[in-house]
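Undergrad: everything below, folded, please.
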Amino acid sequence: MAESTSADVQVFAPLQNDLILRAARGEKTERVPVWVMRQAGRYLPEYKAAKGDKAFFATCRDPELVCELTIQPVKRFEVDAAIIFSDILIIPLAVGLTVANDPGQGPVFADPILLPSDVDRLNPKPDMEKELGYVYEAITLTRKTLQGKVPLFGFAGAPWTLVKFMIENVSAGPNPNRARRFLVEYPVAARKLLEILTDAVITHLVLQIKAGAQIVQVFDSYGGELGPKLFNEMELPCLRRISHEVKKRLVEEKLEPVPMIVFAKDAHFAVEELANSGYDVVGLDWTMKPTHARRLAGSNVTLQGNMDPVMMFASKEEIKKATKEMVQKFGTQRYIANLGHGVMKDTDPDHLGVYIDAIHQYSEEINSTA
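TA: Next comes the predicted model:
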């Protein structure tokens, strides 16, 4: 019987590889599933060929091209999931900021948030289906095109990380502390901004799931910058509300539940809190010791991570050795292998392939002797 994301929305081909979904739910897996953050992107020659000179945000708005870019790494590697090609910065656009440049080409936003009055000009209740419909169309198309080969990820940026970009225009150059200063200098406006973004993230994730996403991740790429006090006071409540409200909305809309992952880079101090925040999986960056993270997280969540992305520049033998050590430390159950952050743009795809294959090889070997 074909899977469906709801009784009356979409019907898709049966899933052939559910390793990641089982691992996320804490079910037994015969090998460790693996995918990598930014696996669809500029390190692949086929990505460059398909995208050409098309601007980044324009690429994100092209469902057919997004579908092609999303599936490219699935064709090249034995990854256990696809992740939709998109960007976390589309949510600030949906709530009212305007584009100045593509990411990496100077200021992303023409009208960053600098004062409390800037928050008031945002749309607190945008029509997300109208603003970001191209994402949902791309997800449905990609899910159908995958024909059940692997699950499809949706994702969103976490509220604080979005605030960081909206205030500091990160790729325009360093504006250290401006966003954190906003949180403490204008706490009322900051909480209003976080609430607007949290609502948008919840809706965006639900609509992605409705369109066909089978697992979702919340990226808090600057989470660790807050430190324990601000993270616990300002961001953690947002992350908790996202996990709880998404799951509640899925029940209300009679949609199948999907696993949820939270990845808060550099937030070592919050592993225990994140493990109890309603997510099925906690992602780890490369600076965390797997055994220490296991102790902090406990046995009720799956861990994801955490090979240092620069290891993809090591020799193939060194990659294999480091991968084997990582799998041994994490164990083969309640574990999803990944990098500790996104794959770097100059990475040799063949080296990444060695890493992916080694995850499967060594985890299968460990399971066979268990």
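Undergrad: hey, let's count contacts and neighbours off CA atoms from now on
TA: Will do.
Undergrad: now do the strands in the stretch 1-150 of the chain.
TA: Per DSSP state E, counting those that start in this stretch, the stretch 1-150 of the chain carries strands over the ranges 3-4, 11-12, 82-83.
Undergrad: let me know which of those is tucked in deepest.
TA: Highest mean neighbour count among the strands of the stretch 1-150 of the chain (mean count of other Cα atoms under 10 Å): strand 82-83, with a mean of 26.
Undergrad: I'd like to know which elements it is packed against.
TA: Judged by 3 or more Cα pairs under 8 Å, 6 or more residues apart in numbering; DSSP states H and E, strand 82-83 is in contact with helix 63-76, strand 152-157.
Undergrad: mind putting those into a markdown table with mean neighbour count and distance to residue 261?
TA: Output for the helices and strands packed on strand 82-83, formatted as a markdown table (neighbours: other Cα atoms under 10 Å; distance: least, Cα to Cα, whole Å):
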| stretch | mean neighbour count | distance to residue 261 |
| --- | --- | --- |
| helix 63-76 | 20 | 19 |
| strand 152-157 | 24 | 9 |
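Undergrad: looking at these, which is nearest to residue 369?
TA: Proximity to residue 369 (Cα to Cα) singles out helix 63-76 among these, at 29.2 Å.
Undergrad: angle of that closest one against strand 152-157?
TA: Here the directions of helix 63-76 and strand 152-157 differ by 120 degrees (axes from the mean of the first three to the mean of the last three Cα atoms, to 10 degrees).
Undergrad: just checking, what packs against helix 63-76?
TA: Where contact means 3+ Cα pairs under 8 Å, 6+ apart, helix 63-76 is packed against helix 45-51, helix 56-60, strand 82-83, helix 133-146.
Undergrad: ok, and what's touching that helix?
TA: 39-41, 46-47, 50-51, 59-60, 79, 81-86, 134-135, 137-139, 141-142, 145-146 (Cα atoms under 8 Å, 6 or more residues apart in numbering).
Undergrad: so that helix versus helix 133-146, what angle?
TA: Going by the same axes, to 10 degrees, helix 63-76 makes 40 degrees with helix 133-146.
Undergrad: give me the element the most centrally placed residue in the chain is part of.
TA: Compute the mean C-alpha point of the chain, and by Cα atoms, centre = their mean the closest residue is residue 217, 3.9 Å away. Element membership of residue 217 [criterion: DSSP states H and E] is strand 215-220.
Undergrad: what's the answer for residue 240, then?
TA: helix 236-252.
Undergrad: list the buried ones in that helix?
TA: By 16 or more other Cα atoms under 10 Å, the buried positions in helix 236-252 come out as 236, 238, 239, 240, 241, 242, 243, 245, 246, 247, 250.
Undergrad: this one next, for a side-by-side:
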Amino acid sequence: MSVGRTAFNDNFLKACQGEVHNRVPVWYMRQAGRSQPEYRKIKETHSLFDITHDPKLCAYVTKLPVEQYDTDAAILYKDIMTPLPFIGVDVEIKSGIGPVIGNPITCMADVERLGTLQPETDVRHVLDTIRLLRKDLMVPLITFGGAPFTIASYMIEGGPSRNYHRTKAFMYGQPDAWARLMDKLGDMTIAYIHAQIDAGAQAIQLFDSWVGALNRDDYIRYVQPVVTRILHAIKPKGVPLILHGVGATHLLTTWQEMPVDVLGMDWRMSISEARAQGVHKGIQGNLDPSLLLAPWAVIEEKAKEILDQGMQSERFIFNLGQGVFPEVKPETLKRLTAFIHAYSFEKKQQLKG
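TA: Sure thing, here's the model as predicted:
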């Protein structure tokens, strides 16, 4: 029996809201680019900046994984650093390194110098890409923003970090400057996400990628207030909200109490463990991306385990615990998507019977 689609596929949106749907939806963080040969060919002559500032090209890159892997959602190709140059941050995405900041934040004066984002002029290219995609896609379009702690960590460290020593020192040692930085980044994120939703985004993922570096008490004191303010500001727009972090499963019960629809999990805790702790909101995850280099039998076994646990609720979306990396073969993601669809469709049919 075919489980293909002939019309708009809204399984992802239904899973976000806990509505009945016919198979588990799946998409992959960093599914656009990285391991795709078509993307690598484009990158030979175009930087990330070039691609994201060309709405037609950016839309093409965004659609590639949907067309190749049959994923149930598209996520806009861009970077969490996208709005920062427009508020006065000297940022460059360096190959093999990531974001590098030329003017790191060190004190209150640096924070006060940050400007205000004007989305319709500053990031018009992003909004135009969203509008183009909404005309073509037959799956929901997810867009995103970086959460204040993660953005701040780059701005203070000057680039990627393993330990976030400078960030924590700033947070602990200059609490007033930290609070002001969180307020400014919160305002930027709200404006940025509002504009993306108004342009046509159908779901939002807030990436707090590195917030797992904090313990729960520090998260509640220094970070939760601004994230809650962002979520409350976005909530009236009526689109599903996903909150994701890496190494942050110790924060799930805190996130559970926040105005968010879906919690993104990495592989450090099982879905069953999260449910046992009282997490009843939507869960997205949580295959370790490293497994994508394992033999197919190993991948299939782990995917079954995740599906069996996740499908105890309609509020489940299959994803990775972190993003696709360049060594992953596109054929593996295509095969995994087909397996998830077929296995979950059959299991749902059995449950109906």
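Undergrad: turn the helices and strands packed on strand 82-83 of the first structure into CSV, including distance to residue 102 of the first structure.
TA: CSV is the format used below for those (distance: least, Cα to Cα, whole Å):
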stretch, distance to residue 102 of the first structure
helix 63-76, 16
strand 152-157, 17
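Undergrad: for residue 345 of the first structure, find the nearest of the ones you listed.
TA: Per Cα to Cα, nearest to residue 345 of the first structure of those: helix 63-76, 14.0 Å.
Undergrad: average gap between the closest one and the second structure?
TA: Average distance, helix 63-76 of the first structure versus aligned residues of the second structure after superposition (mean Cα distance after the TM-score superposition for the first structure): 0.7 Å.
Undergrad: so that helix matches what in the second structure?
TA: Counting by TM-score structural alignment, helix 63-76 of the first structure pairs with residues 55-68 of the second structure.
Undergrad: what's the answer for stretch 232-247 of the first structure, then?
TA: With TM-score structural alignment as the criterion, stretch 232-247 of the first structure aligns to 220-235.
Undergrad: what's the matching stretch in contact with?
TA: Contacts of stretch 220-235 of the second structure (Cα under 8 Å, 6+ apart): 147-149, 171, 179, 182-183, 186-187, 189-190, 193-194, 241, 258-260.
Undergrad: and for the counterpart of residue 339 of the first structure in the second structure, nearest residue in space, chain neighbours not counted?
TA: Using TM-score structural alignment, the partner of residue 339 of the first structure in the second structure is residue 320. Among residues not flanking residue 320 of the second structure along the chain, residue 287 sits closest, at 4.5 Å (Cα to Cα, 6 or more residues apart in numbering).
Undergrad: follow-up on the earlier one: okay but the residue nearest to the centre of the first structure is in contact with residue 258, surely?
TA: No: between residue 217 of the first structure and residue 258 there is no contact under Cα atoms under 8 Å: 10.6 Å.
Undergrad: that older thread, show me what the residue nearest to the centre of the first structure aligns to in the second structure.
TA: Using TM-score structural alignment, residue 217 of the first structure pairs with residue 205 in the second structure.
Undergrad: now residue 99 of the first structure
TA: Looks like residue 99 of the first structure aligns to residue 91 there (TM-score structural alignment).
Undergrad: need the strands for the stretch 151-300 of the first structure, in chain order.
TA: 152-157, 215-220, 260-264, 281-283.
Undergrad: dump those to JSON lines, plus distance to residue 21 of the first structure.
TA: Below are those laid out as JSON lines (distance: least, Cα to Cα, whole Å):
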{"stretch": "strand 152-157", "distance to residue 21 of the first structure": "10"}
{"stretch": "strand 215-220", "distance to residue 21 of the first structure": "7"}
{"stretch": "strand 260-264", "distance to residue 21 of the first structure": "10"}
{"stretch": "strand 281-283", "distance to residue 21 of the first structure": "10"}
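Undergrad: what separates residue 346 of the first structure from residue 42 of the first structure, distance-wise?
TA: For residue 346 of the first structure, the distance to residue 42 of the first structure equals 8 Å [Cα to Cα, to the nearest Å].
Undergrad: can you check residue 192 of the first structure too?
TA: From residue 192 of the first structure to residue 42 of the first structure the distance is 36 Å (Cα to Cα).
Undergrad: returning to what we had before: out of the contacts of helix 63-76 of the first structure, which end up buried?
TA: Among the contacts of helix 63-76 of the first structure, those buried by neighbour count (16+ other Cα under 10 Å) are 39-41, 46-47, 51, 59-60, 79, 81-86, 134-135, 137-139, 141-142, 146.
Undergrad: hmm, back to that, got the angle between the helix holding residue 240 of the first structure and strand 215-220?
TA: Using the same axes, to 10 degrees, the inter-axis angle of helix 236-252 of the first structure relative to strand 215-220 is 160 degrees.
Undergrad: helix 236-252 of the first structure vs strand 260-264, what angle?
TA: Using the same axes, to 10 degrees: helix 236-252 of the first structure against strand 260-264 is 170 degrees.
Undergrad: from residue 226 of the first structure, how far out is the counterpart of residue 166 of the second structure in the first structure?
TA: Using TM-score structural alignment, the partner of residue 166 of the second structure in the first structure is residue 178. Look at residue 178 of the first structure and residue 226 of the first structure: by Cα to Cα, they are 12 Å apart.
Undergrad: quick one: which of the two has more around it?
TA: residue 226 (20 against 14; other Cα atoms under 10 Å).
Undergrad: the more buried one touches residue 182, doesn't it?
TA: No: Residue 226 of the first structure lies out of contact with residue 182 (Cα under 8 Å); the separation is 11.9 Å.
Undergrad: sorry, back to before: contacting residues around the match of residue 339 of the first structure?
TA: Residue 320 of the second structure neighbours (Cα under 8 Å, 6+ apart): 28, 29, 266, 285, 286, 287, 288, 289.
Undergrad: relative to residue 71 of the second structure, how far out is residue 284 of the second structure?
TA: 14 Å.
Undergrad: neighbour count for residue 192 and residue 42 of the first structure, which is higher?
TA: Neighbours were counted for residue 192 of the first structure and for residue 42 using other Cα under 10 Å; residue 42 has more, 18 against 15.
Undergrad: I'd guessed the more buried one sits against residue 48; true?
TA: Yes: counting by Cα under 8 Å, residue 48 is a contact partner of residue 42 of the first structure at 6.2 Å.
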